[in-house]
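*Asks:* here is a sequence together with a model predicted from it:
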Amino acid sequence: MRAGEWVRLVDGKGRRHNLCLEPGKRFFSNRGHVEHDEMIGREEGFTVMASSGGEYLVFRPLLSEFVVSMPRGAAVVYPKDAAQIVAMADIFPGADVVEAGVGSGALTCSLLRAVGPFGRVHSFERREEFAEIARRNVDQFFGAPDGESHPAWTLTLGDLAEALPATGERCDRIILDMLAPWECLDAAADALRPGGIVCAYVATTTQLSRFVETVRVHGGFTEPQAWESLVRDWHVEGLAVRPGHKMIGHTAFLVTARRMAPGQKAPVKKRRPAPGAYGPDYTGPRAEAGETAETGEDAPR
């Protein structure tokens, strides 16, 4: 372990502390202090004793551990959702990925790891304060020297709906983590290569419905797929095997759809909407397309 690296100290009760190793400095807690010099130069996975007898386990933080404890501007994308995005949006080594809504940089770290040294991640963020926090977090995790960022990462301050078309770039995947991802769908469609995937991360059912219906009305994508993931740990001690008392429940909904080739449209969904699916107060994209509130079918012209 080298000076300038971040490490995680965990005590016997599971309390965690992240710190950057600096020669001559001390880490203080209610268990006493630990000299940084005692950790520098050693292989991770050891225990260190504090001056008052407290014992700490020392490892470099995993990405899943780092993102839930990083400084935040916006809420972070939890590891369970980041893993789903990387897998289900098929983020592959060498991919060109566009991210809208960098937040605190949690998902950006997962995307950069997935695309590898020959890929590219271009992040767009509207708010300058969020962009600055994300830059510091990403640089901290990847250990970038001062003034430099990950070589595969570009961070642009601006609205993707306006800034992405101005670049003229093409990409393989687009991840939308924002309040109104449907506003960026046209820009995403123009930038995605045929077969590319758009993935939206939304928190509420109203956002989910609006985005899915907008994708359907656009016509240039396959039928969108929507889901959420729930994670529950288990307590295992001898014959006492039971579900944990805590779980990570709803954090967000994920939606993916694939880009069709220019001029091509996916087969029309055959399943008839459930009665009342588009009620009289429905104002979403299907209503704008001229469908009846009662049946969801095209209104007479």
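*Replies:* Great, that's in hand.
*Asks:* CA only for contacts and neighbour counts going forward, please
*Replies:* Noted.
*Asks:* wasn't Pro71 part of a helix?
*Replies:* No. With DSSP: H, G, I helix; E, B strand; the rest coil as the criterion, Pro71 is assigned coil and is not in a helix.
*Asks:* take the one below as the second:
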Amino acid sequence: MIISEGSLVLFFFNSDKKWLIRIENEKKLHTHLGIIDAGSTIGLEYGSHILTNKDKKIFLLPPNTYDFVMKSQRTTQIVYPKDYGYIAARTGLRNGSKVLEIGTGSAALSTFLASIVMPEGHVYTFDVNEDFMSIAKKNLEKSSMDPYVTQGIYDPEKIGQIRDVDLVVIDLGDPWNYLDIIYPSMKSGASVVCICPTMNQLENLATHFFHGGFIDSDCVETFIRKIEAREGKTRPSMRMIGHTTYLGFARKVLK
């Protein structure tokens, strides 16, 4: 695949030093590794490399969903990719699923959800803060996921018009207050996952699941540890992402 003007390219030096850039003819990126001439990549093939003016080799990669999420513009704390796979597996998310999300934030999780349910499914995402919406829209457009996502300001009446939802995601500080609102929109047996930064929130959520028409409650925290794999001296990395959030899952049953 050939890089052209307007293409998005991940400039990769190593796992800690990489840049996601939209290519323009005269564009140059000034880094501590030297000047990266983005315009010079036009006509090159993804997977090839260029040199900075300090002779540092920079590889040209096509960005994937992980890259878009980690390089997205942020106004709030995002749900990290380490949680994405478990959310998808635990809820049965797939192409064609209809997803309702309350708490768009920077649309990092929205981007991932859309990449799974596309092209036949759709994500309806709402936020209580209108200021977040423009940044979320830009991030969705950058990843080309915007055709599969409908954004809106939180409105219980609009949410009530969405039916037969396969998965609900609630990423707000008081998710239990939204369970009665999202319940009518969900298919019987559909899943809900709530993002809870603290154990107090998780405990309160689990109590409301029990009394609110939800079963199969599951509260988890995921960790990921990188391994520095080098010949003769492979060991775990000295640094890792610690606690980010707890995930509270449940499934709807008829009351």
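*Replies:* Received it, and whenever you're ready, just let me know what you need. Everything numeric here is computed off the predicted structure, so don't read it as measured data.
*Asks:* how much does the longest strand seen in structure 2 stray from structure 1?
*Replies:* In structure 2, assigned by DSSP state E, the strand with the most residues is strand 186-196. When structure 1 is overlaid, strand 186-196 of structure 2 sits 0.8 Å from its aligned residues on average, using mean Cα distance after the TM-score superposition for structure 1.
*Asks:* which part of structure 1 lines up with that strand?
*Replies:* Aligned by TM-score structural alignment, strand 186-196 of structure 2 falls on residues 192-202 of structure 1.
*Asks:* the aligned residue in structure 2 for Val241 of structure 1: neighbour count?
*Replies:* Correspondence of Val241 of structure 1 to structure 2, assessed by TM-score structural alignment: Thr234. Burial measure for Thr234 of structure 2: 10 neighbouring residues, criterion other Cα atoms under 10 Å.
*Asks:* who's in contact with Thr234 of structure 2?
*Replies:* By Cα atoms under 8 Å, 6 or more residues apart in numbering, Thr234 of structure 2 lies in contact with Ile227, Glu228.
*Asks:* what helix or strand is the residue nearest the centre of structure 2 on?
*Replies:* In structure 2, the centroid-proximal residue (Cα atoms, centre = their mean) is Leu109; its distance is 2.8 Å. Counting by DSSP states H and E, the element that carries Leu109 of structure 2 is helix 108-117.
*Asks:* before we move on, what about Thr222 of structure 2?
*Replies:* Counting by DSSP H and E, there is no helix or strand that carries Thr222 of structure 2.
*Asks:* list the buried residues for the longest helix seen in structure 2?
*Replies:* With secondary structure taken from DSSP state H, structure 2 has its longest helix at helix 199-211. Using 16 or more other Cα atoms under 10 Å as the test for burial, helix 199-211 of structure 2 gives Gln201, Leu202, Leu205, Ala206, His208, Phe209.
*Asks:* ok, residues contacting that helix?
*Replies:* Contacts for helix 199-211 of structure 2 (Cα under 8 Å, 6+ apart): Gly173, Asp174, Pro175, Trp176, Cys196, Ile215, Ser217, Cys219, Tyr246, Leu247, Gly248, Ala250.
*Asks:* only the buried residues of the following helix or strand past it, if you could.
*Replies:* Later in the chain than helix 199-211 of structure 2, the nearest helix or strand by DSSP H and E is strand 214-220. For strand 214-220 of structure 2, a neighbour-count test (16+ other Cα under 10 Å) marks Phe214, Ile215, Ser217, Cys219 as buried.
*Asks:* from Arg258 of structure 1, how far off is the aligned partner of the third one in structure 1?
*Replies:* Alignment of Ser217 of structure 2 against structure 1 is given by TM-score structural alignment, with Pro224 as its counterpart. When distance is defined by Cα to Cα, to the nearest Å, Pro224 of structure 1 is 8 Å away from Arg258 of structure 1.
*Asks:* do Pro117 of structure 1 as well
*Replies:* Taking Cα to Cα, one finds Pro117 of structure 1 at 25 Å from Arg258 of structure 1.
*Asks:* and for Val231 of structure 1?
*Replies:* With Cα to Cα as the criterion, Val231 of structure 1 and Arg258 of structure 1 are 27 Å apart.
*Asks:* show me what contacts the nearest residue to Val67 of structure 1 once chain neighbours are set aside?
*Replies:* Nearest in space to Val67 of structure 1, with sequence neighbours left out and distances taken as Cα to Cα, 6 or more residues apart in numbering, is Ala106 at 5.4 Å. Going by Cα under 8 Å, 6+ apart, Ala106 of structure 1 touches Val67, Val76, Val77, Tyr78, Ala134, Asn137, Val138.
*Asks:* how many residues are close by the equivalent of Gly248 of structure 2 over in structure 1?
*Replies:* Matched by TM-score structural alignment, Gly248 of structure 2 corresponds to Val255 in structure 1. By the criterion of other Cα under 10 Å, Val255 of structure 1 has 22 neighbours.
*Asks:* show me where the stretch 1-150 of structure 1 has its strands.
*Replies:* 6-10, 16-20, 26-29, 32-35, 46-49, 55-59, 96-100, 120-125 (DSSP state E, counting those that start in this stretch).
*Asks:* what packs against the fifth one?
*Replies:* Put plainly, it is strand 46-49 of structure 1. Where contact means 3 or more Cα pairs under 8 Å, 6 or more residues apart in numbering; DSSP states H and E, strand 46-49 of structure 1 is packed against strand 55-59.
*Asks:* show me what contacts the nearest residue to Ile50 of structure 2 once chain neighbours are set aside?
*Replies:* Leaving aside its sequence neighbours, Ile50 of structure 2 sits nearest to Ile58 (Cα to Cα, 6+ apart; 5.4 Å). By Cα under 8 Å, 6+ apart, the contact set of Ile58 of structure 2 is Phe11, Phe12, Phe13, His49, Ile50, Leu51, Thr52.
*Asks:* cool, thanks, talk later.
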